[in-house]
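Undergrad: Requesting a structural model of the entry that follows:
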Amino acid sequence: MSLIGTEVKPFKTQAYHNGNFIEVTEEDFKGKWSILCFYPADFTFVCPTELEDLQNHYEDLKKLGVEVYSVSTDTHFTHKAWHDSSKAIGKITYIMIGDPSHTLSRNFDVLIESSGLADRGTFIIDPDGVVQGVEINAGGIGRDASTLVNKIKAAQYVRSNPGEVCPAKWQEGAATLKPSLDLVGKI
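TA: Sure thing, here's the model as predicted:
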């Protein structure tokens, strides 16, 4: 079942953020755009490359009014230990959510039950707490955070301009489409 168009289910968990432990709930996603980036586990191989890449694009995302959350089934304590010991993860200034109860991983349908780890899932959530974008990759396939900037811009444009849609490879300022009977078969 697709999560597109569904509201984030209630949850409450702990996270590591800039030297502190904080509580995060579904309410934190309301009133702003959010990205949830699920990954299998701390102290692994592909994961730190993805999370560092996400940090490299974090300022651009923040300028768009987006908060970023990484999520794994590790604890917030493990996130702190990884942050303190890894050069790549030590750069992270966004929120690192711990999901040892697997509540979030199940809510977003990325939990691999047999291992207790999460798939590589990226979710774009609008200010109403509704999922607008989903990308899920196999464990060995790392994601490119630069694509999130354009996806967010497109999602924000569509939200602000009802009746318009963004075509493939759309860039901010480029032409959009207005679906209508006149366009059928003409693209």
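Undergrad: going forward, measure contacts and count neighbours with C-alpha atoms only.
TA: Will do.
Undergrad: Mind jotting down where the helices sit in this protein?
TA: Listed in chain order, the helices of the chain (DSSP state H) span 46-56, 58-63, 76-85, 103-107, 146-160.
Undergrad: Output the ones you listed in JSON lines, with distance to residue 117 appended to each entry.
TA: Supplementary listing: these in JSON lines, determined by distance: least, CA to CA, whole Å:
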{"stretch": "helix 46-56", "distance to residue 117": "12"}
{"stretch": "helix 58-63", "distance to residue 117": "25"}
{"stretch": "helix 76-85", "distance to residue 117": "14"}
{"stretch": "helix 103-107", "distance to residue 117": "8"}
{"stretch": "helix 146-160", "distance to residue 117": "23"}
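Undergrad: Next, format those helices as TSV and append mean neighbour count and distance to residue 166.
TA: Putting the helices of the chain into TSV (neighbours: other CA atoms under 10 Å; distance: least, CA to CA, whole Å) gives the following:
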stretch	mean neighbour count	distance to residue 166
helix 46-56	20	24
helix 58-63	16	19
helix 76-85	18	37
helix 103-107	19	28
helix 146-160	17	6
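Undergrad: Show me the one of those that comes nearest residue 9.
TA: Judged by CA to CA, the one of the helices of the chain that comes nearest to residue 9 is helix 103-107, at 6.6 Å.
Undergrad: gap between residue 97 and residue 115?
TA: Note on residue 97: its distance to residue 115, by CA to CA, to the nearest Å, is 19 Å.
Undergrad: Looking at the two, which is more packed in?
TA: For the pair residue 97 and residue 115, the greater number of neighbours falls to residue 97 (28 against 8), based on other CA atoms under 10 Å.
Undergrad: here's the other one to compare against:
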Amino acid sequence: MSLIGTEVKPFKAQAYHNGKFIEVTEADLKGKWSIVCFYPADFTFVCPTELEDLQNQYAALRELNVEVYSVSTDTHFTHKAWHDSSETIQKITYIMIGDPSHTLARNFEVLIEEQGLADRGTFIIDPDGIVQAVEINAGGIGRDASTLLNKIKAAQYVRKNPNEVCPAKWQEGTRTLKPSLDLVGKI
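TA: Next comes the predicted model:
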């Protein structure tokens, strides 16, 4: 079953953010756009490259009223230790959630049960807490955070313009489509 169109399930987790430990719940994902980015584990290989790439897009995402949450099944203490020891991870200013109970990984259906780790899952969540986009990659395939900007812009556009849709490779300011009987078979 797809998570598209479903509300984020309740959770309470500890996170590391800008030198402090904080609590994050599903309520924090409401009232703004959110990206929840699962990765397998701290102190690994592909994961820091993805998290750094996400940090490189963070300012542009914040301009779109998007908050970013990275999540692994490590603890918030491990996130702090990784942040303190890795030049790459020291750059991160978004929220790093610990999920040692696997609650979030199960809620978002990315838990690899036999390993106790999460798949590489990216979720775009609207201000109502509803999942609007999902991308899941195998462990060896890193993601490109720059693709999130257009996905967010398209999701925000469709939310503001519910009678329009964004075609493939849509860019902000380009033509959208208004689904109707007149378009059937004409595209």
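Undergrad: Report the buried residues of stretch 38-45 of the first structure.
TA: For stretch 38-45 of the first structure, the neighbour count (16 or more other CA atoms under 10 Å) marks 38, 39, 40, 41, 42, 43 as buried.
Undergrad: Looking at these, which one is closest to residue 179 of the first structure?
TA: Compare each of the buried residues of stretch 38-45 of the first structure with residue 179 of the first structure using CA to CA and the shortest gap goes to residue 38, at 33.5 Å.
Undergrad: What are the neighbouring residues in contact with the closest one?
TA: For residue 38 of the first structure, the set of contacting residues under the criterion of CA atoms under 8 Å, 6 or more residues apart in numbering consists of 70, 71, 72, 105, 110, 118, 119, 120, 121, 122.
Undergrad: ok so, going back, so of the buried residues of stretch 38-45 of the first structure, which ones are in strands?
TA: Those of these mapping onto strands are residue 38, per DSSP state E.
Undergrad: Which two among the buried residues of stretch 38-45 of the first structure are spaced furthest apart?
TA: 38 and 43 (14.5 Å).
Undergrad: picking up where we left off before, would you mind giving the contacts of residue 38 of the first structure as CSV with distance to residue 3 of the first structure added?
TA: Formatted as CSV, the contacts of residue 38 of the first structure follow (distance: CA to CA, whole Å):
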residue, distance to residue 3 of the first structure
70, 18
71, 17
72, 19
105, 13
110, 11
118, 16
119, 15
120, 15
121, 12
122, 12
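Undergrad: for those residues, which one is nearest residue 137 of the first structure?
TA: Of those, the one sitting nearest to residue 137 of the first structure (CA to CA) turns out to be residue 120, at 5.2 Å.
Undergrad: surely that closest one meets residue 136?
TA: Yes. Contact between residue 120 of the first structure and residue 136 holds when scored by CA atoms under 8 Å: they sit 5.5 Å apart.
Undergrad: So which of the two has more stuff around it?
TA: Legend: neighbour count by other CA under 10 Å for residue 120 of the first structure and residue 136, higher for residue 120 (25 against 17).
Undergrad: contacting residues around the more buried one?
TA: Residue 120 of the first structure makes contacts with 37, 38, 39, 40, 110, 136, 137, 138, 139, 142, as judged by CA under 8 Å, 6+ apart.
Undergrad: For residue 147 of the first structure, see how far away residue 169 of the first structure is.
TA: Residue 169 of the first structure is 10 Å from residue 147 of the first structure, where distance means CA to CA.
Undergrad: What of residue 140 of the first structure?
TA: As judged by CA to CA, residue 140 of the first structure and residue 147 of the first structure stand 18 Å apart.
Undergrad: Residue 11 of the second structure and residue 133 of the second structure, how far apart?
TA: Where residue 133 of the second structure is concerned, residue 11 of the second structure sits at a distance of 20 Å (CA to CA).
Undergrad: okay, these two: which has more neighbours?
TA: When neighbours are counted by other CA under 10 Å, residue 11 of the second structure and residue 133 differ, and residue 133 comes out ahead with 18 against 12.
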